[in-house]
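> only geometry, no sequence info:
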């Protein structure tokens, strides 16, 4: 029972933090210091739960983009065929470009043998640096929006930079993939918070699916899956999916009328608290 409760907590942490701009990897690495390290398969499962939640939320948009390829004539005739002012097929090409950049750079990082740090200190510093980056980026983005007006279209530049940002966030736990991608989009020309956030989340779907599949192949090949606690894994998967669904739904409503400042404050407070606890934690 104790193990199931720990799995439940880890699933909830993953679900809440995966798409909020506060770093899921950083939170999980810290949580595992007290709740115990989990297998790679377990981590894949809770990430898959979060991905499933976002797929369900954006199911209509994903269907629209799929139809743009499968039935382009039908999609073009639809009144809602455009995605933030762009034809669905054009928007989908931008998504593919962002994912392609992430895939190529991600494989390169893997080949170089990069491993995530397990110490608290670098995660804490990344949280603090990310807090400062978010405040400055939002100020710059607001000034650009005042000058350029509302721009929701995703350009090729935005798509490529979002792809790079995903890899940078993966290399430095505590950075936050969603924070990096959303603010890169805002600074690169997409002044609409809603449009930048949706593109960042949609790019995250194939990226996270690919990363989970890559890790799953290794796990199955190593025989690790045979020793997995499937009850705990199932509990964590469901908890992650439910909490991610609620967290993303809340965030999409929140950003309609609020800035991201509250997340920057949270990151700063957490980062400082972790630095204060580093001697005890390590």
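Now that the structure is in, tell me what you want to look at. Note that the structure is predicted; figures quoted are calculated from it, not measured. Numbering: from 1, shown residues only.
> Please count neighbours and contacts with C-alpha atoms only from this point.
Noted.
> quick one: contacts for residue 219?
40, 41, 225 (CA atoms under 8 Å, 6 or more residues apart in numbering).
> repeat that with 10 Å
39, 40, 41, 44, 213, 225, 226 (CA atoms under 10 Å, 6 or more residues apart in numbering).
> What's the ChimeraX syntax to select whichever of those residues are buried?
Applying 16 or more other CA atoms under 10 Å to the contacts of residue 219, the buried members can be selected in ChimeraX as follows:
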select :39,40,41,44,225
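> quick one: the helices in the stretch 151-282 of the chain?
According to DSSP state H, counting those that start in this stretch, the stretch 151-282 of the chain carries its helices in the segments 156-171, 177-188, 193-222, 230-254, 261-281.
> Quick one: closest of those helices to residue 5.
Checking those against residue 5 by CA to CA gives helix 230-254 as the closest, at 8.4 Å.
> Can you list the buried residues in the closest one?
Result for helix 230-254 [16+ other CA under 10 Å]: buried residues 232-245, 247-248, 251.
> next one: stretch 186-206
Buried positions in stretch 186-206, judged by neighbour count with 16+ other CA under 10 Å: 186-197, 199-206.
> Stretch 142-157 too?
Going by neighbour count (16+ other CA under 10 Å), the buried part of stretch 142-157 is 142, 144, 145, 151, 152, 153, 154, 155, 156.
> which ones are touching the last one?
So the one you mean is residue 156. So residue 156 contacts 90, 91, 93, 94, 95, 97, 98, 162, 188 (CA under 10 Å, 6+ apart).
> Is it correct that residue 31 is in contact with residue 9?
Yes: contact criterion CA atoms under 10 Å: residue 31 and residue 9 qualify, at 9.0 Å.
> who's in contact with the nearest residue to residue 183 once chain neighbours are set aside?
In this structure, residue 183 finds its nearest non-sequential neighbour in residue 137, 6.4 Å apart by CA to CA, 6 or more residues apart in numbering. Listed by CA under 10 Å, 6+ apart, the contact set of residue 137 reads 131, 143, 180, 183, 184, 186, 187.
> and which of those residues is nearest to residue 21?
For the contacts of residue 137, the nearest to residue 21 is residue 180 (8.0 Å; CA to CA).
> Spatially nearest residue to the closest one (excluding sequence neighbours)?
residue 165 (5.7 Å).
> Quick check: that neighbour vs residue 199, distance?
Note on residue 165: its distance to residue 199, by CA to CA, to the nearest Å, is 13 Å.
> cool, and residue 192?
The value you get for residue 192 to residue 199, if CA to CA is used, is 11 Å.
> What of residue 225?
Taking CA to CA, one finds residue 225 at 34 Å from residue 199.
> Could you do residue 27 as well?
In terms of CA to CA, residue 27 sits 24 Å off from residue 199.
> got another, please set it beside the one above:
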């Protein structure tokens, strides 16, 4: 991976991490086009730069992270399902991360769901998140272990299914990203450390630049997304996912196979 590729992937991460379009799916596709997706460092990079993106949540919602201890208990409860399933099915998840076709199909199916979400939950208007709602949102987030299923999209839909307003569901999804992405990053780093993977100075610099870029872009993306979502809903993201999924499948089967391994 060179610096330009790292910056492009970081921009993709910053834009897509908090949009219901799947940041992991987009980075898998982009890195496969670059021909670097099979590299161990690339797989590490796509996880670690999520730290930069989630740091933007802490900065934008700084006061909310110090509102009450109850807030942290709700995040913990929502985080537990992902921890359990992640530990149980980590190898299966890693194998799915090597399938651009899985990403394309997930984009397509998720897009169809997003076209219907506003109609399904058009009466969702509550703002209070109970412990029960937090846990159920955490269960929905687990669908994002399938590449191409957006973590933010799954958790936002989970929130709306519990009658939360779109903006309240989106904000809780942002907050939930902090422990989820932090946990995923630490686990991946530990796995690579145990395997004896040693970073070069150049790779460390690439990780630093990637996190900075992802942080800056994510700041802008979150501000834009909340305003857009409250006014327009999910349909445009649904159409985008459907088009992206179809295009990727056409490329894979009729033009050139998208391979990672």
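Good, I have the coordinates. No experiment lies behind these values; they were computed from the predicted model shown.
> related to what we said a few turns ago, can you name the two of the contacts of residue 219 of the first structure that sit furthest apart?
Going by CA to CA, the pair spanning the contacts of residue 219 of the first structure furthest: 213 and 226, at 17.4 Å.
> and stretch 207-214 of the first structure, how far from the chain's centre?
12 Å (CA atoms, centre = their mean, to the nearest Å).
> Read off where that stretch ends up in the second structure.
Alignment of stretch 207-214 of the first structure against the second structure: residues 180-187, by TM-score structural alignment.
> what's the mean distance for that stretch versus the first structure?
Superposed on the first structure, stretch 180-187 of the second structure shows a mean distance to its aligned partners of 0.8 Å (mean CA distance after the TM-score superposition for the first structure).
> Which residues does that stretch contact?
By CA under 10 Å, 6+ apart, stretch 180-187 of the second structure touches 44-51, 53-55, 75-76, 78-80, 82-83, 86-87, 138, 141, 151, 177, 179, 188-193.
> Just the buried ones from those residues, in ChimeraX syntax?
Applying 16+ other CA under 10 Å to the contacts of stretch 180-187 of the second structure leaves a buried subset, and the ChimeraX line that selects it is:
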select :44,45,46,47,48,49,50,51,53,54,55,75,76,78,79,80,82,86,138,141,151,177,179,188,189,192
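> re the thing from before, what's the overlap in contacts for residue 192 and residue 199 of the first structure?
What both residue 192 of the first structure and residue 199 touch, as defined by CA under 10 Å, 6+ apart, is the set 153, 185.
> Stretch 48-55 of the first structure aligns to what range in the second structure?
Using TM-score structural alignment, stretch 48-55 of the first structure pairs with 51-58 in the second structure.
> Near residue 214 of the first structure, how many other residues are there?
By other CA atoms under 10 Å, 12 other residues sit near residue 214 of the first structure.
> how close does it get to residue 162 of the first structure?
21 Å.
> Then residue 47 of the first structure?
Noted for residue 47 of the first structure: a distance of 20 Å to residue 162 of the first structure, by CA to CA.
> In the first structure, what residue corresponds to residue 129 of the second structure?
Under TM-score structural alignment, residue 129 of the second structure pairs with residue 154 in the first structure.
> on that earlier part again, show me which pair in the buried residues of stretch 142-157 of the first structure is furthest apart.
Taking CA to CA as the measure, those span a maximum distance of 21.2 Å, between 142 and 156.
> coming back round to it: quick one: the contacts of residue 219 of the first structure as a markdown table, columns for distance to residue 111 of the first structure too.
Shown next, in a markdown table, are the contacts of residue 219 of the first structure (distance: CA to CA, whole Å):
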| residue | distance to residue 111 of the first structure |
| --- | --- |
| 39 | 22 |
| 40 | 19 |
| 41 | 21 |
| 44 | 20 |
| 213 | 17 |
| 225 | 24 |
| 226 | 27 |
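> quick check, nearest of the contacts of residue 219 of the first structure to residue 19 of the first structure?
For these, the nearest to residue 19 of the first structure is residue 44 (15.6 Å; CA to CA).
> Return the residues in contact with the closest one.
So residue 44 of the first structure contacts 208, 209, 211, 212, 213, 214, 215, 216, 219, 233, 237 (CA under 10 Å, 6+ apart).
> what do you get for residue 54 of the first structure?
By CA under 10 Å, 6+ apart, the neighbours of residue 54 of the first structure are 19, 201, 202, 204, 205, 241, 244, 245, 246, 247, 248, 249.
> likewise residue 22 of the second structure?
Residue 22 of the second structure sits next to 13, 16, 103, 106-107, 110, 144, 146-154, 241 when contact means CA under 10 Å, 6+ apart.
> Tell me how far it lies from residue 138 of the second structure.
17 Å.
> Same check on residue 71 of the second structure?
For residue 71 of the second structure relative to residue 138 of the second structure (CA to CA), the value is 14 Å.
> Compute the distance from the centre of stretch 226-236 of the first structure to the centre of its chain.
24 Å.
> So what touches that stretch?
With CA under 10 Å, 6+ apart, stretch 226-236 of the first structure has contacts from 1-15, 38-47, 49, 219-220, 237, 239-240.
> again, only using 8 Å
3-4, 7-12, 39, 41-42, 45-46.
> Closest one of those residues to residue 260 of the first structure?
Once CA to CA is applied, the member of the contacts of stretch 226-236 of the first structure that ends up nearest residue 260 of the first structure is residue 12, at 21.7 Å.
> Spell out the secondary structure type for the closest one.
helix (DSSP: H, G, I helix; E, B strand; the rest coil).
> Same check on the one 10 residues further on?
For residue 22 of the first structure, the secondary structure call by three-state DSSP comes out as coil.
> was I right about residue 211 of the second structure contacting residue 55?
No: counting by CA atoms under 8 Å, residue 211 of the second structure does not reach residue 55; the two are 9.3 Å apart.
> shared neighbours, these two?
Residues touching both residue 211 of the second structure and residue 55 (CA under 8 Å, 6+ apart): none.
> mind listing the strands for the stretch 51-200 of the first structure?
Taking DSSP state E, counting those that start in this stretch to define them, one finds no strands in the stretch 51-200 of the first structure.
> Just give me the match in the first structure for residue 215 of the second structure.
Counting by TM-score structural alignment, residue 215 of the second structure lines up with residue 241 in the first structure.
> The residue mapped onto residue 135 of the first structure from the second structure: how many residues sit nearby?
In the second structure, residue 135 of the first structure lines up with residue 115, judged by TM-score structural alignment. A count of nearby residues for residue 115 of the second structure, using other CA under 10 Å, gives 19.
> Spit out the contact partners of residue 115 of the second structure.
Residue 115 of the second structure neighbours (CA under 8 Å, 6+ apart): 234, 235, 236, 238, 239.
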